[in-house]
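Undergrad: Got a predicted structure plus its sequence, pasted below:
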Amino acid sequence: MVTATPKIGQFPLEVQDYFPFEPRPGQSLMANEIYYGVLANNHVAIEGAAGMGKTVTCLSSLLPICKREGCTLLYTARTHTQIQRVIEELSMIYKIKGRHELTGISVYGRANMCLNPEVQGAPPVEAMEICGELRKTRRCRWYEELKSKEIDRMSGCFTSEYVREYGLEAEVCPYYLSKELMKHCNVIALTYVYLINPFMRSILFKTLDTSLESCVLVFDECHNLPDLAMHTMSLGVSDRGLKRALKEYHRYDAAGKYPLILKFLKHFKGYLDQVQQEYGAHPEEIEIGVDLQAFIPYLATFTKQNGAKDLFVLAREIKQFGRHIRRLKLEAKQSTYSSVYHFGTFLEQFISTVKDSQYLHYMILAKDRIQYYIRCIDCRGLLRPLQRARSIISMSGTLEPIDAYLDICGFPQHTRRRVLPSPFSHKLVRVFAMRGIDLTYFSRTTPQYQILAKRCLEVIRATPGNTAVFCASYDVLESFLKKTEFRRGIKDLGRPFYSERRDFTSRQNQEMITKFKTKGHQGKKAVLVGVCGGRNSEGVDFPGPEMITVIILGIPLARMTHSVNALITYYTEQFGVYKGKEYAYTLPALRRANQAAGRPIRTLRDYGVIVLLDDRYSHAYYRRFLSHWINENMVILNDQDGVLEGEVARFYLSQQNHENNIKGGF
């Protein structure tokens, strides 16, 4: 639905009273779309490029409506860094516009806020139960101290870090202090899970003593929402996890009080061992479907032969034993994670989803492990209750086609939608798509990889700063480095070289990225190789000199595994033949490519080159899924030696001349 919007350049009068900065291109258009959309009791979905200031524009557009109607603004994002940014922007409105009636807080979970080492870093459910045990037995001195004090109503904007530091200094519980402060806040910034997970959502609204109908919801970077919602409700158990559960059982039930639990653990592991033996060792990870018509009778046989009432009762008993183990570990000041408890949770998930078509049951096999995985493949049921909210605002830099996002989330098709014009000048951003580069699966030959290496080296030679090469997958990355002289070519150019690896820990990866960024600030012209959909192509920004050129090798389409084929089949049943494969297979791949392509362009002052090395990026069908600003700045080139290098060199020469003119006063 195309919606009419008032004249570009004018903010609604009420919004002007909150907007604290000099407007950037596109902000007034966005403000009008949100403000008038919410006034008309609509949901709103907007695509706007990174760097245009979507957060502060959204806040300024919603705050006057929330104030007038007495609504609470729940602003959600994927990461803690993003929700901290919300409070920083709210603070600017508070200070610059003098809106001292505003109160806001960013919310972290117990594991991040708690001062007890037993709770810090624990999974959410585990952290909640340990916290409950410590409070119940009055062993948390910070909580006891907080109970003895009267919490005054506070005004201002508070980050979670500030609340935690205050709690540490005042010797009170930061987590429960933040829960008290939330009750008096106009704006609460939190991660998606608080609204996605039904249990956490119920606790949130009980704490706030309000209803969904009295809240305006914002989903920032909302392209992440469907996958994260489905991931939240997915769960697996492996043969290794079952071995740990058996070991845990023998340690904590030496007297044999729970023989049925021991027998069932062995029975379930026996099934995994049987499947692993049948399929043998595999050098690469594979997926196979679970024959539920055979597996359910296999489990039913156990209950009959061993006098168990049913699997649900057994699952509850396993979880109860797991809680007992966690209490004993807590008393011994050990890590309170329990493999027995995890298996009980998995068994409950199995029972509740085994006949639900929205969940997929399959096995993941590798050479030395096997995992039974339950994957949620439809997030509409999880998100449907949220439609009762006063309004929902969905925002992202990579949301097109918006109809697909609304379909997958189950949001109403009458939602107002807008793709904002690109704020990036053609003089600052150039996108080159190469015709004649074939990186489809059966064309990934050594000669084709050598051509790719040649083109990448041409681009790197012409780039006066840091360059990243993001490959379609780890298989492409490893073949690219193995079958070409690319690494040697980088060495000959004297460029520092960094490569992402599958087995990197978070710390190793962060150290590598820090070095790469530092080289950029030092003018050392480093090269980073990674994968689309990886930690560095989506979760990290590289503004300014940290990255000025990005090369995308291929389209990051998923391998046709059992789960991917099942997802295509399910989406085809739900949305039709045309949309089924598009939503399940094509769209997620192009979203990954969009995210990777946008890494160096994070502010309106950034300039850079994006090179798309795959013929398919020049096709009209695939371009439909690329961000508006990428399409607007795209130049399609025929693949010939020197053409790409010349284009990139001319672009950066024009940037250098522009900077020299500015310095010279022209």
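TA: In hand now; what should we look at?

Undergrad: switch to C-alpha atoms for all contacts and neighbour counts from now on
TA: Fine.

Undergrad: I'd say Cys532 and Cys471 touch.
TA: Yes - in this structure, Cys532 is within contact of Cys471 by CA atoms under 8 Å, at 5.9 Å.

Undergrad: shared neighbours of the two, which are they?
TA: 552, 556 (CA atoms under 8 Å, 6 or more residues apart in numbering).

Undergrad: a strand runs through Val431, doesn't it?
TA: Yes - using DSSP: H, G, I helix; E, B strand; the rest coil, the assignment for Val431 is a strand.

Undergrad: Give me the neighbour count for it.
TA: For Val431, the count of nearby residues is 24 (other CA atoms under 10 Å).

Undergrad: Same question for Asn594.
TA: Neighbour count for Asn594, taken as other CA under 10 Å: 23.

Undergrad: what about it, which helix or strand?
TA: Asn594 belongs to helix 587-597 when assigned by DSSP states H and E.

Undergrad: Pull the distance from that helix to the chain's centre.
TA: Centroid separation for helix 587-597 versus its chain: 13 Å, with CA atoms, centre = their mean, to the nearest Å.

Undergrad: which residue ranges form the helices in the stretch 201-350 of the chain?
TA: With DSSP state H, counting those that start in this stretch as the criterion, the stretch 201-350 of the chain has helices at 225-232, 239-252, 259-279, 292-306, 311-331, 339-353.

Undergrad: Over to the stretch 401-550 of the chain?
TA: In the stretch 401-550 of the chain, the segments counted as helices under DSSP H, counting those that start in this stretch are 402-409, 446-462, 474-482, 486-492, 506-521, 535-538.

Undergrad: structure B:
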Amino acid sequence: MAEAIQISVRTLVEHVYRSGSIDSRFRSSSTLHDGTRIHQMIQKTYGESEQKEVYLRAEVKAGDLSYIIDGRCDGLLFRDDGVVIDEIKSYSQTSEQIQQGGYPVHWAQAKLYAFMYAKDNDLQKITVQLTYVHVDTLEKIYFQKRYHTPELEVFLEHVMKVYSPYANLLANHRRKRNESCKELSFPFESYREGQRKLAGGVYKSIFDKKNLFAKAPTGIGKTISTLFPSVKAIGEGHLDKVFYLTAKTITRTAAEEAFKKMRSCGLCMSTVTITAKDKVCFKEETNCQKDYCEFANGYYDRINDAILDILSNETGMTREIIEIYAKKHTVCPFEFSLDLAYSADSIICDYNYVFDPRVSLKRLLEDQKKSTALLVDEAHNLVDRGREMFSSSLNKDVFLQLKKEFKGVNKSLFDAASKLNAWFLALKKENPDKHEFTLDHLDNELLDSLIQFVEITEQALSIEASPTLLEAYFIVNNFLKINEFLDEHYVIYVEKVKNDLNVKLFCIDPSKLLHQMGKGYRAKIFFSATLSPLNFYQDLLGGQEDDYVLSIPSPFSSDQVDVYIHPLSTRYGDRERTKESIAAGIQSLIKKRPGNYLIFFPSYQYLLAVYEQFKQQNEETKTTIQAAGMTEPEREAFLDAFKPNQLETLLGFAVLGGIFSEGVDLIGDRLNGVVVIGVGLPQLCFERNLIRDHFNQLNKNGYDYAYVYPGMNKVLQAGGRLIRSEEDFGTIVLIDDRFLQRQYQQLLPSEWQMFTIGSL
């Protein structure tokens, strides 16, 4: 017998009764808090014998499926004329629909609770009450209806009839999915060396409910080696959902291709790719309001049909597929992808949808985490991304601008902005000669002023929208949210930039918060070719003592690559002096070994300086350059220029750590060599020095943590573009005298250790 489908009352009625439009106009950040406050306020008025948060449950058969429907009703009241189910809702603005008798979705929720209680207690009649409370005025509006239990039973049958097509579709799909996952064989003729070990490590980690840190070499096929065992774990009932998390669009494509390959071998599994809202928006301006965007207007009236349509016809829901169906049904493609994520077996998306406290998909998986695995691709990127997610800053100019904008227009706002501007001015005067300095703590005066600013701004924005004020509101709110995380993993620092002053809550060590945000998932698999040294990444990615660790040696032979170390200084002060020698070295390389080369530089300015020097003597050599802010078509054109078996040499000038140094596959003769200029160290700066000092105080090598490991990671990623299969052969040239120092050399992969010193 098939297992019963468990669904909450709220999820069920929202699916059947949601209607209306997406509206991204201002909403107070305190909405959730207000709702809780108002629920508690009303529940305190209940009599002694009356109950709150009462758990109710019903088993229902609809068609071929069985359901367990459950939830907690807000109040169970006992009156002389019978039992009352109370459903409490808060609202912040005048609502015509409330005046007209309440929202259908709220009635539906309360009626299902009423049916459950009446059925369990053999009641013939029961009263349903909706209690609406205004968050500011606390004005209460009550609606009551009395129902016979058979009426409520008919209502439930109607709800299930509307929900059933979606539920049947999912149930049928899951049966096929589980069977196909069980039967699926590895979708290639054989495993590459190292692949089976990685796949085995992933499966064992999922089976044992453990986290895995895996260093696996470039070119062995990490994407399929992590996805295939996850798919098999679904077939064995250990998993129900997989997140494939990436930092870059190009690695998302690799995951889509891996699923496509498995589908060609019989897999029946749905995947959805979530693309950033700004990228997929159909309108010129991303403005999610019904009076501007037809895809937002009436979105909830059409979304169920759109979901049924796409799930009935597609399994690989890529950006392109989602856009086709979004246009067909006139729904927002971004919100569409989020709604599809509820139903999909696998979600391919950016790290931030899981780890960033501001944008994570909390509504998606809170109750499903135990059967979900996170596959974190190119996990070395998550260290700096984590720092970015958990940091926040405020600058003086924001409040100065608001002060000017609202002078004589809104006294409360003008005073609030003036107060904050004055705080920054006082801080500036206290530190006249310092351009960068740390603070031990944020004083209460600032925090009180920021909270007051938020309250005044919420009132102003509920009346009239101001883009400057709205942006400031989000900045301040984010700052206050991050302030709640402050502990020994943070440093507060101040930076002067011309006349402006910036205060930053800087997350030096993201490990605690990454661990916290990833809690509850069955398994987390962190993998990368450059997760080296492993203990550094375990330390900063929130690893625990009982996590599994796997380091797979490269399957590729040192005979496949010729490595040269050219000991020139590429330090900032020496760049002008050595650029001519570097250009001459590149010229010598392509003369002796013609072909397609990627040449990586530590900065764009340095790239241009050497490029110009090279072109003076080599006008005829074909070149292509990574430009700042390239569009996706421009990126594709850059890579398309690297064609196999070209008769003339092509040099691609790119930035180390940029879009072309990771996740790029130029197989065979499309790439014959890589030149890396410099050891990739981040630029010396106050922030990096804070990282260094922090880890020095913990008796770790702070300089390595702040500079050497992140820098050499970029070098290894860039060099990893070259050898992608057993048939590939090529040349790597490392230009910097520091590559001969033990500190850097020990971080080079074993197949690079047989190097030759000197230029070609």
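TA: Ah, there it is. Treat the numbers as computed from the prediction; the structure is a model and nothing was measured.

Undergrad: which outside residues touch the helix holding Asn594 of structure 1?
TA: Against helix 587-597 of structure 1 from outside (CA under 8 Å, 6+ apart): 398, 470, 532-533, 537-538, 550-552, 555-558, 610, 622, 625-627.

Undergrad: Of these, which belong to strands?
TA: Among the contacts of helix 587-597 of structure 1, the ones falling in strands (DSSP state E) are 470, 550-552, 610.

Undergrad: For those, give me CSV that also has neighbour count.
TA: Below are these laid out as CSV (neighbours: other CA atoms under 10 Å):
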residue, neighbour count
Phe470, 29
Val550, 30
Ile551, 24
Ile552, 25
Ile610, 27
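
Undergrad: hang on, the earlier thing: export the helices of the stretch 201-350 of structure 1 as a markdown table, with columns for mean neighbour count and distance to Val419 of structure 1.
TA: Compiled in a markdown table, the helices of the stretch 201-350 of structure 1 are given as follows (neighbours: other CA atoms under 10 Å; distance: least, CA to CA, whole Å):
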| stretch | mean neighbour count | distance to Val419 of structure 1 |
| --- | --- | --- |
| helix 225-232 | 19 | 18 |
| helix 239-252 | 17 | 46 |
| helix 259-279 | 16 | 49 |
| helix 292-306 | 12 | 44 |
| helix 311-331 | 19 | 48 |
| helix 339-353 | 20 | 37 |
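
Undergrad: so which of the ones you listed comes closest to Val107 of structure 1?
TA: helix 225-232 (18.2 Å; CA to CA).

Undergrad: that older thread, which one of the helices of the stretch 401-550 of structure 1 lies closest to Val187 of structure 1?
TA: Val187 of structure 1 lies closest, by CA to CA, to one member of the helices of the stretch 401-550 of structure 1: helix 402-409, at 24.1 Å.

Undergrad: Tell me, how many residues neighbour the nearest residue to Leu239 of structure 2 once chain neighbours are set aside?
TA: Using CA to CA, 6 or more residues apart in numbering and skipping the chain neighbours, the partner closest in space to Leu239 of structure 2 is Ser371 (4.6 Å). A count of nearby residues for Ser371 of structure 2, using other CA under 10 Å, gives 20.

Undergrad: Distance of the corresponding residue of structure 1 for Ser371 of structure 2 relative to Leu208 of structure 1?
TA: Using TM-score structural alignment, the partner of Ser371 of structure 2 in structure 1 is Ser214. Ser214 of structure 1 is 11 Å from Leu208 of structure 1, where distance means CA to CA, to the nearest Å.

Undergrad: Could you do Arg444 of structure 1 as well?
TA: In this view, Arg444 of structure 1 and Leu208 of structure 1 are 55 Å apart by CA to CA.

Undergrad: so how far is Leu308 of structure 2 from Asn421 of structure 2?
TA: When CA to CA is the yardstick, Asn421 of structure 2 and Leu308 of structure 2 sit 53 Å from each other.

Undergrad: err, Leu568 of structure 2, not the other one
TA: To Leu308 of structure 2, Leu568 of structure 2 is 62 Å away according to CA to CA.

Undergrad: Between these two, point out the one with more neighbours.
TA: Set Leu568 of structure 2 next to Leu308 and count neighbours by other CA under 10 Å: Leu568 wins out with 22 against 15.

Undergrad: residue contacts, the counterpart of the more buried one in structure 1?
TA: Using TM-score structural alignment, the partner of Leu568 of structure 2 in structure 1 is Ile437. For Ile437 of structure 1, the contacting residues are 448, 452, 613-615, 639, by CA under 8 Å, 6+ apart.

Undergrad: make it 7 Å
TA: 613-615, 639 (CA atoms under 7 Å, 6 or more residues apart in numbering).

Undergrad: which of these still touch in structure 2?
TA: Compared against structure 2 with both residues aligned by TM-score structural alignment, their matches' CA atoms under 7 Å, the contacts of Ile437 of structure 1 retain 613-615.

Undergrad: Closest one of those residues to Leu653 of structure 1?
TA: Leu613 (22.3 Å).

Undergrad: Output the residue interval of structure 1 matched by whichever strand or helix holds Phe115 of structure 2.
TA: Here Phe115 of structure 2 sits within helix 104-120, counting by DSSP H and E. Aligned by TM-score structural alignment, helix 104-120 of structure 2 falls on no residue of structure 1.

Undergrad: ok, now stretch 215-230 of structure 2?
TA: Going by TM-score structural alignment: stretch 215-230 of structure 2 matches residues 47-62.

Undergrad: Check stretch 82-93 of structure 2 too.
TA: Mapped onto structure 1 using TM-score structural alignment, stretch 82-93 of structure 2 covers no residues at all.

Undergrad: what sits up against that stretch?
TA: For stretch 82-93 of structure 2, the external contacting residues (CA under 7 Å, 6+ apart) are 35, 38-39, 73-78, 110, 114, 126-135.

Undergrad: That one: which residues count as buried?
TA: For stretch 82-93 of structure 2, the buried set under the neighbour-count rule, 16 or more other CA atoms under 10 Å, comprises 83-92.

Undergrad: Thanks a lot, see you next time.
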